[in-house]
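*Asks:* Sequence and predicted model, in that order:
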Amino acid sequence: MRENTVPAVDAAFTQLNMAGRVAIITGAGSGIGATTAVLLAARGAAVIVADISAAGCEATTEQIRRDGGSATPIVVDMTDESDVRATIDLAVSTYGGLHAAFNNAGIGSKGAPLTDMPLEDWQHMISVNLTSIFLCLKHQIRHMKNQGGGAIVNTASGAGVVGFPNVIDYVAAKHGVVGLTRAAAIDYAGHGIRVNAVLPGGIETPMLTSAMGKDEIVRSAVVRGHPIGRLGQSLEIAEAAAWLLSDAASFVTGSAMAVDGGYTCM
């Protein structure tokens, strides 16, 4: 009889445990980043809560600590290379290393046709949504190489694989995140470093709520774009990111995982 090599179900769930791991979450002051920070802490990780908002950092950190987890806040601008290095220095000095990173900080587009888009809006979008990911990967991977491995997840978007009208800056930046993810995954797989991306669809976050406004017609149109029939929740993206950062996803690298209710299938 052939030996069964499929792990037992309880072993698979054990692999989701993050005890003993140190994780950096950027954009952790609200929305998907905050939810992921809380989830990873609940699974045992020590979390560096990084965000440009001091109030957001403190709120997420307080929630983690209130729930019995370990977290340290840092107010940073992820487009500033010295700030990116500071998050890693804090992880190492406070908890002794860096095993996981969720590069999630980002902004939405003001929206304009290409021919009407101010250059400064384009440059700001690329800086925040793409260059920041490059800087994070650059310094996180440097540390992980010396440490012997790690796992990284970048937040892209459904707009990272399809086009949308009048948000060319956002679409270009998110396509860039997917490309960065795949190239980095190839370059550093031999160092034990896995790099993946999550591609959220419409998620109930402050950023999407602000973009939709209070117009129910707009909201209904956004919902209709998702075959699943609703918008997603931050926890649904957090669960995907947490899985990719865990040992349960040990054979997954270079993936651009759509977590979008079927949006990009349309």
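*Replies:* That came through fine. Numbers count the residues shown, from 1 in each chain.
*Asks:* Only C-alpha atoms from now on, for both contacts and neighbour counts.
*Replies:* Noted.
*Asks:* biggest strand in this structure by residues?
*Replies:* As assigned by DSSP state E, the longest strand anywhere in the chain is strand 193-200.
*Asks:* okay, now the one to match up with it:
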Amino acid sequence: MSAPTSASMSARTSAPASPRFTDKTVLVTGGGTGLGQAIALAFAAEGAKVVVAGRSAGTLDETLSLIKAAGGTAAAVTADVSRAEDVRALVRRTVELFGGLDVAVNNAGVFRGGHAAADFPLEDWQTLMDINVTGVLHSLQAEVAHMRANGGGAIVNVSSNLGPHVRVPGVFGYQVSKAAVSALTRAAARDHIADGVRINAVSPGASEAPMSLLPGETEAEREVRMKEQSPLGRVAAASEVAAAVLYLASEDAGSVVGTDLVIDGGVSA
């Protein structure tokens, strides 16, 4: 399956009959590309005021343009989740822009692979831990600090099926980092549900995102590979992952706390 074009992504995230996030403020880290962009578009289509965050202003501006072209409300803020001060400033700016923070999606992440555990480069390990794990912690701490003082909220962390649910050779550091995100999510969920903050995770498998392409692989080649590797026979659409995130963030999931929702076409079943 090919990656979504701006037009196809917008079509799949058109506003439903009864938007669930009207007047809600939603923060999406890593919102400039791939799944983060799809998630941001989906929230905007359901009436949310969306802040997209990331390290590259250029990609954030693309997401911003797509949301505004569809009639949505959004703002872009550059931030590096590996820096706690950046994330605290990001949450403050979100509140300044739209008056609060109701939902946060901690999607920012990086991939490093190609090495077994004994040969894994320490610089790649440090990058994975800084962004995929500590970055989620920085984000969650700043988000919870606001939410518990302002009536609660919902947080969805983006993990992966690789690590928490299935292991493959040569992806050591990434798998460890995403297993940590899953454990962090469940532990934090127990800590903060009494504060009125619901915390959950999604764990996508291969999806309509550049990160799911092998080095040098084309989208057509990925499609052939997934027919062999996935019981479903294809990657997940970006809109399908976004729909799961929106469900966990919505009142429909009001009793869902500390879950890790796997979206991988049955690979880890």
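*Replies:* Arrived safely. Note that the structure is a prediction, hence the values are computed from the model and not measured.
*Asks:* ok, residues contacting the helix or strand following the longest strand of structure 1?
*Replies:* Downstream of strand 193-200 of structure 1, the first helix or strand assigned by DSSP states H and E is helix 206-212. Identification of contacts with helix 206-212 of structure 1 by Cα atoms under 8 Å, 6 or more residues apart in numbering yields 30, 31, 107, 108, 202, 218, 219.
*Asks:* In TSV: those, plus neighbour count and secondary structure.
*Replies:* TSV is the format used below for these (neighbours: other Cα atoms under 10 Å; DSSP: H, G, I helix; E, B strand; the rest coil):
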residue	neighbour count	secondary structure
30	22	coil
31	21	helix
107	14	coil
108	15	coil
202	23	coil
218	13	helix
219	16	helix
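*Asks:* Would you reformat these as CSV and include distance to residue 59 of structure 1?
*Replies:* Converted to CSV, the contacts of helix 206-212 of structure 1 look like this (distance: Cα to Cα, whole Å):
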residue, distance to residue 59 of structure 1
30, 9
31, 12
107, 20
108, 22
202, 24
218, 31
219, 28
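*Asks:* In those residues, find the pair that's most separated.
*Replies:* 30 and 218 (23.1 Å; Cα to Cα).
*Asks:* Now do the aligned partner of residue 252 of structure 1 in structure 2 against residue 69 of structure 2, distance only.
*Replies:* Residue 252 of structure 1 maps onto residue 256 in structure 2, with residues paired by TM-score structural alignment. Using Cα to Cα, to the nearest Å, residue 256 of structure 2 is found at 33 Å from residue 69 of structure 2.
*Asks:* In terms of neighbours, single out the busier of those two.
*Replies:* residue 256 (17 against 11; other Cα atoms under 10 Å).
*Asks:* Hmm, residue 248 and that one touching each other?
*Replies:* Yes: counting by Cα atoms under 8 Å, residue 256 of structure 2 does reach residue 248; the two are 7.2 Å apart.
*Asks:* For those two, list the residues in contact with both.
*Replies:* residue 200.
*Asks:* Helices of the stretch 51-200 of structure 2, start to end?
*Replies:* 57-69, 84-98, 122-128, 134-148, 172-192 (DSSP state H, counting those that start in this stretch).
*Asks:* I'd like those helices written out as JSON lines, with distance to residue 268 of structure 2 added.
*Replies:* Below are the helices of the stretch 51-200 of structure 2 laid out as JSON lines (distance: least, Cα to Cα, whole Å):
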{"stretch": "helix 57-69", "distance to residue 268 of structure 2": "31"}
{"stretch": "helix 84-98", "distance to residue 268 of structure 2": "33"}
{"stretch": "helix 122-128", "distance to residue 268 of structure 2": "23"}
{"stretch": "helix 134-148", "distance to residue 268 of structure 2": "24"}
{"stretch": "helix 172-192", "distance to residue 268 of structure 2": "14"}
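*Asks:* Structure 1: matching residues for stretch 55-69 of structure 2?
*Replies:* Going by TM-score structural alignment: stretch 55-69 of structure 2 matches residues 52-66.
*Asks:* Then stretch 28-36 of structure 2?
*Replies:* Under TM-score structural alignment, the match for stretch 28-36 of structure 2 is residues 25-33.
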